[in-house]
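Peer 1: Would you be able to build a 3D model of this:
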Amino acid sequence: MIVTYPFSAVVGLADLKLALVLNAVSPRVGGVLVRGEKGTAKSTIVRALAAQLPPVDVVAGCRFACDPAAPGDECPDGPHEPGEQWLRRPASLVELPVGASEDRLAGSLDVERALTEGVKAFEPGLLAAAHRGVLYVDEVNLLHDHLVDLLLDAAALGICYVERESVSVRHAARFLLVGTMNPEEGELRPQLLDRFGLTVKVKASRDPAERAEVVRRRLAFDADPGAFAGRWTAEESALAERIAQARARVPGVRLPDVRLTQIATVCAAFEVDGLRADLVTANAAIAHAAWQGRDVVTTEDVRAAARLSLPHRRRRDPFDAPGLDESLLEDLLARTSEDERPDGPDGPDGPGGPGGAGGADGPGGADGPGDPGGPDDPGGAGGPDYPGGSGGPGGPGCADGAGDPAASGPDRPDGGPRDAVPGYPAGTHLQDPAEERPRGPSRGTSGGSGQDGPASSAAGSGQVAVVAEPYRVPLLKVPGLGEGVAGRRSRARTSQGRATGSRSPAGRVRDLHLPATVLAAAPYQKERGRTGPGLLLREGDLREVVREGREGNLVLFVVDASGSMAARKRMTAVKTAVLSLLLDAYQRRDKIGLVTFRGTTAELALPPTSSVEAGAARLRSLPTGGRTPLAAGLARAAEVLRVERLRDPARRPLLVVVTDGRATSGGDVDRAAALLGGTASVVVDCESGPVRLGLAVRLARRLRAPAISLDSLSDLGSVVRDYRKAG
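Peer 2: Below you'll find the model as predicted:
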């Protein structure tokens, strides 16, 4: 028997525990997205949550976990009659592997039985198994697009549809969606990101004592899982009981109009898209009130909910990291509480009320330090390891461990105005945390002190130019037909797309090509003894569909950062062009890498990754100056591509060289270019001025690549014409 690490034994991570508990209390909250660095117990705590969920009643023998009190009318195993046998079982935890197929997720028809036995047999998938339980996706940001589309449909409708070979099957699929991800590997599609009700950013503690306690407990668990789990039985039982009580309390929790207006004001002020944020925040506030033992939602519940439900809905472009201006949140909550509180400062939300210092969240409240602790937890149940506890650094429901509202987030560093929001004077301006970094020529140099003043690099050498707003760029493709990961750039054979032919299956049939199967079997009907109308099939007759779609590529940027490019206006144009191409790579599901060269060497500034956010950050801080080792840059690119071919041979590369073609150091350019023979390439010509030497065009000929003028890159029509002409 596999023993799961106890939920109560996880050290720290108060925000994550609270987010998971709120979803356990009320599934309407809509799931949790856990963002954080590797090795922070993201998977451990999610798996531990399942043991704390209340058990569910299911119809005996139903593969779709139908509720005996309200069985689904369209259940494929139904119809279920009243009074059928039922059983109680633990809530399911279903893990969706990143490399799963569409059939494994949604379920599939047993095509072989359908053809050979003449029966319509449906095999349920992971969505059916996760119904009324938890669907956990580790590395959710690496999930393929076609699986993301299925998840979006199921999460929005609560129903899984399978339409295939003239057979229609649908079944209920309502689940708690929990995803974990490392932002360094890339971001989620906005549609899927919005489907997660709450988001939590986790990182390892820098406190040596807390880190030591983590290791101590983990070693004890690895040495004897059963004995370690046994020491936490009382805490686990108490937590499960409290979740069950809170879940039963949820229907009776009242959301006053004052609090609803407060939620709407906060969401409007933070300019979130749509109304899902308002609904999620309201449901999370209700769940938080039930968890704290209250029957009425207070400002403290709204605060805890907003800190978890809004950060990932504040992003304005793919290069923005999720975040929340908590000083503005506190101002909004304070103003709405002051304007609408009927009883003054000592009313329901004042110091003496349920949300105040003497209430359920205060030192003597339900989660105060006086609660009993576990055998290894000196802080007690209300300490840093308990959801909602006030003993941890983050306090009850704090995002990112910010317990003190006054210290929970910096105000505007420039002292500038805010956007027009309720409670602020007309004409004020709301600060987006993402706007604190430079976005255009008028916002100063990245890392510098002003628009025109030089900025030093981290190494103290070179200048850093500004980056303007990105623009739309043309579609640059790898020629030929690939077989890489599904994406949106180059032509490829993929599991999604239009049918272009058929083939014999390598294993089980996943996508039957019915006409080809019939044609393969037709010549042998007489010798097989066919006498009736049915078609006699053999396993060798089956054919799969060959589909053509688009793939994602490895786009490797090789950027000239030498002195010849260091003229500020020219380097601003170069950085903006590369940033625009990065944004295009994000939208087309590419991996990206960045090689820069200046002085005497070339540097791999960004190893190939799916995180365009990381690429944009490296680009903005890229210093320039020095000589031009063009050959070294090309040689470094060839080495990077060689290694990546070994790691991911199916992903085809596209090399984008951004240079004026000058070479003043670093070796023989022709020999370096020969190392890249056969690699699909594009040269962005940065040469400017009335007299041009055509060096970048000459490099493009060596690479057998089209050359695109930097000045015309933002002119989509001219670039497409130049690209097609050169290609």
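
Peer 1: hey, let's count contacts and neighbours off CA atoms from now on
Peer 2: OK.

Peer 1: list the contacts for Q52?
Peer 2: Neighbouring residues of Q52 by Cα atoms under 8 Å, 6 or more residues apart in numbering: 7, 236, 239-240, 243.

Peer 1: again, 6 Å this time
Peer 2: A240 (Cα atoms under 6 Å, 6 or more residues apart in numbering).

Peer 1: how long is stretch 54-63 end to end?
Peer 2: End-to-end distance for stretch 54-63, by Cα to Cα, to the nearest Å: 19 Å.

Peer 1: tell me which residues of it are tucked away?
Peer 2: 54-59, 63 (16 or more other Cα atoms under 10 Å).

Peer 1: could these go into CSV alongside secondary structure and distance to H513?
Peer 2: Output for the buried residues of stretch 54-63, formatted as CSV (DSSP: H, G, I helix; E, B strand; the rest coil; distance: Cα to Cα, whole Å):
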residue, secondary structure, distance to H513
P54, coil, 44
P55, coil, 43
V56, strand, 40
D57, strand, 40
V58, strand, 37
V59, strand, 36
R63, coil, 28
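
Peer 1: For the comparison step, fold the sequence that follows:
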Amino acid sequence: MVPTFPFSAVVSPGDAADMAQALLLCAVSPEIGGVLVRGEKGTAKSTTVRALAALLPPVTVVPDCRFSCDPAAPDPACPDAAAHRPGAVERPARLVELPVGATEDRVIGSLHLQRALAAGVTEYEPGLLAAAHRGLLYVDEVNLLHDHLVDLLLDAAAMGRSTVERDGVSVAHAARFVLVGTMNPEEGELRPQLLDRFGLTVEVAAPRDAGARAEVVRRRLAFDADPDAFTAAWGPADRELAARIAAARAALPAVELPDAALAAIAAVCTAFDVDGMRADIVTARAAVAHAAWHGRERVGREDIRAAARLALPHRRRRNPFDAPGLDEELLDRILDGQDLDPEPPQGRARGDEQPAGDGADPADQPEQAERPDDAGAGDAAARSAGSADGPAAGTGPQDPAEDPGRPADTAAGTDGTDGTAGTGGTAGQGRPVGPGPQAGTAGDPFRTRLFAVRGVGAGEAGRRSRAVTSTGRTVGAEPFGGGTGPVHLTATVRAAAPHQLARGRTGPGLVLAGRDVRLAVREGRESNLVLFCVDASGSMGARARMDQVRTAVLSLLLDAYQRRDKVGLVTFRGSEATLVLPPTGSVDVAARRLAELPVGGRTPLAEGLLLAGETVRRERIRDPRRRPLLVVVTDGRATAGQDAVARSLRVAGHLARSGVSSLVLDCETGRFRMGLARGLSRALQAELVPLAGVRADEVAGAVRAREVA
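Peer 2: The predicted model follows:
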């Protein structure tokens, strides 16, 4: 067995305090509903989650029950109920990992195909949800999980059971687990329905302190050099944490939640205007768990504050552009106004012992004081430690400029140091070229019409255009020809049935040949890439045009978030082009990139088209089945460099020959028009849409109305 990096080695004074505390609270009280950990890559998210499993108390199960029934209260509807034997068996708590590429059959289980074909027996083979019952279900990169798997998780989380009705199987079994997800917000956001199912959420970031980073590397190298010795050295600290979790679980039922505490929780949730009642329930459960963890018999102010900081930030978001966070000054004012115990909460009843290691426990850390520049965003970003490949040991204070959830109107500005848009750059490199006049802010995003690609494609799974995908409804079957996909059982049996006598079948079961196998053909929805290439030069109306185009891009991105599309933005001005917004589905990143766009200078149209073509080429390598639509927003002028117009037309012709589907939005205004955009549209073999002033709703409407051939 490969040693796991110890939980205590990840946790030390000041590092990953919120992440560790949230995980430990869910270990004490699984009813909290799990944890979502958001943060940049290399911040020990996965390492910390995997290390937690070793601290969980063992689970007592019915012998030989594949569904982990509790001997004290076995599930009467368990599919293995007829085979239950008296007695009890103790086994370690499970950490079941759900890969983002898992199939539906693997998640919920399905017909045992080998038994069905060989013996003609209908037998259910459990999936990952059954294995995770009474344990942890961990989804790394949960924001990349396909929608059909998200639906399965939502059903199981809501009902506590998994129901399977397929392939002649009708089974329902208990599926109660602690759902833990990790994600990098730059790779896209999470569906609101699934986000709300996570009881707690935390933000993590790599340490900015040199000493903390050095300690991260030191521990990682020590673990890699001798995992057994490193794990043994941290064994006492891990065992102490495990004992404390078990003690807190045992004390949990006796913790009192007085009416004053309930009133305070309700006041906090009301003041922060959260939707529904789940926030109140989760906060109450987390507060009780926090009190039990600290050995207190009664929930107090400190417990409510700690619970609210973890349970409310992600429930305050009204749309994906809202930053996850909590105003802790407001939280303190609300709690100060409640009639809670005036005396400070007492320490742990069993003493002030602390785990080994760095001499401090993450859940005992004093609450971090709010930084002046974080007002309104709270302290949702937890301090974390991380190495390039996982475990961490310590952190320094988080840099406010690194907050991934800052809204567009407060995003770090325009110096280009944090990757936000604000200055020009070399095409494809983003090198600053100096300050320039800035366009105004974008308007409020608006709802857009549905844009569906004509016909049936074969792109990445999404929620927009019809396509043959790995998910969706089964519309037919095709012979197995070395492809991949689910087996169409009925079609396979139907293909084999006429040949049974010729193959000498004499008993039960089915005699199959390779040519009988049929794969299911499923029709679902695909996602697309909409790439804007926008003239940001000093041409007539450029400033107003940029405001409206930016609003349209934000609106398209909001729609893309809901439909799992990608949206990108290239701007060109001066003598260079800049990839302001790399193709993404992350609305948080988009809000920062689009906060400020520079305007002014000459018009390097050819450079903009070249960078757009290079961006499409790279995306085709990453997502070869995702069909792009290039939207060129220009008045057709090209004034940068010698023979600028002819060069732009040559680049446009190359894009057309490479199969890029395009749309040209003509922004030329004034009484006398040169009609230069028409020549560009002909070279691109694109539809020309004249838009006076480029109203944002017209931009989005034109994109939605365009059908990709």
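
Peer 1: Any idea what the TM-score is?
Peer 2: The TM-score (TM-score structural alignment, normalised by the length of structure 2) is 0.86; 659 aligned residues with a Cα RMSD of 3.1 Å.

Peer 1: From the buried residues of stretch 54-63 of structure 1, pick the one nearest D722 of structure 1.
Peer 2: R63 (57.8 Å; Cα to Cα).

Peer 1: Could you find the counterpart of the closest one in structure 2?
Peer 2: In structure 2, the residue paired with R63 of structure 1 is R66, using TM-score structural alignment.

Peer 1: about what we covered before: including distance to P607 of structure 1, could the buried residues of stretch 54-63 of structure 1 go into a markdown table?
Peer 2: Formatted as a markdown table, these follow (distance: Cα to Cα, whole Å):
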| residue | distance to P607 of structure 1 |
| --- | --- |
| P54 | 45 |
| P55 | 46 |
| V56 | 47 |
| D57 | 50 |
| V58 | 49 |
| V59 | 52 |
| R63 | 45 |
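
Peer 1: so how far is I245 of structure 2 from the match of R63 of structure 1?
Peer 2: Taking Cα to Cα, one finds R66 of structure 2 at 26 Å from I245 of structure 2.

Peer 1: Could you do L24 of structure 2 as well?
Peer 2: Going from L24 of structure 2 to I245 of structure 2 by Cα to Cα gives 7 Å.

Peer 1: same question, S12 of structure 2
Peer 2: S12 of structure 2 sits 18 Å away from I245 of structure 2, taking Cα to Cα as the criterion.

Peer 1: Same check on V121 of structure 2?
Peer 2: Look at V121 of structure 2 and I245 of structure 2: by Cα to Cα, they are 44 Å apart.

Peer 1: quick one: what's aligned to R651 of structure 1 in structure 2?
Peer 2: Under TM-score structural alignment, R651 of structure 1 pairs with R626 in structure 2.

Peer 1: Helices of the stretch 551-700 of structure 2, start to end?
Peer 2: Taking DSSP state H, counting those that start in this stretch as the test, the helices found in the stretch 551-700 of structure 2 are 587-593, 605-622, 644-657, 676-684, 696-705.

Peer 1: swap that for the stretch 201-350 of structure 2, please
Peer 2: Counting by DSSP H, counting those that start in this stretch, the helices of the stretch 201-350 of structure 2 are 210-225, 227-233, 235-251, 259-271, 278-293, 301-311, 328-336.

Peer 1: Same check on the stretch 51-200 of structure 2?
Peer 2: Using DSSP H, counting those that start in this stretch, the helices of the stretch 51-200 of structure 2 run over residues 104-108, 113-119, 128-131, 147-159, 192-197.

Peer 1: which residues of structure 1 does the last one align to?
Peer 2: Helix 192-197 of structure 2 corresponds to residues 190-195 in structure 1, going by TM-score structural alignment.

Peer 1: what's near enough to touch G482 of structure 1?
Peer 2: Counted by Cα under 6 Å, 6+ apart, G482 of structure 1 has contacts A492.

Peer 1: Map it across to structure 2 for me.
Peer 2: Match for G482 of structure 1 (TM-score structural alignment): G457.

Peer 1: What of E102 of structure 1?
Peer 2: Under the alignment (TM-score structural alignment), E102 of structure 1 maps onto E104.
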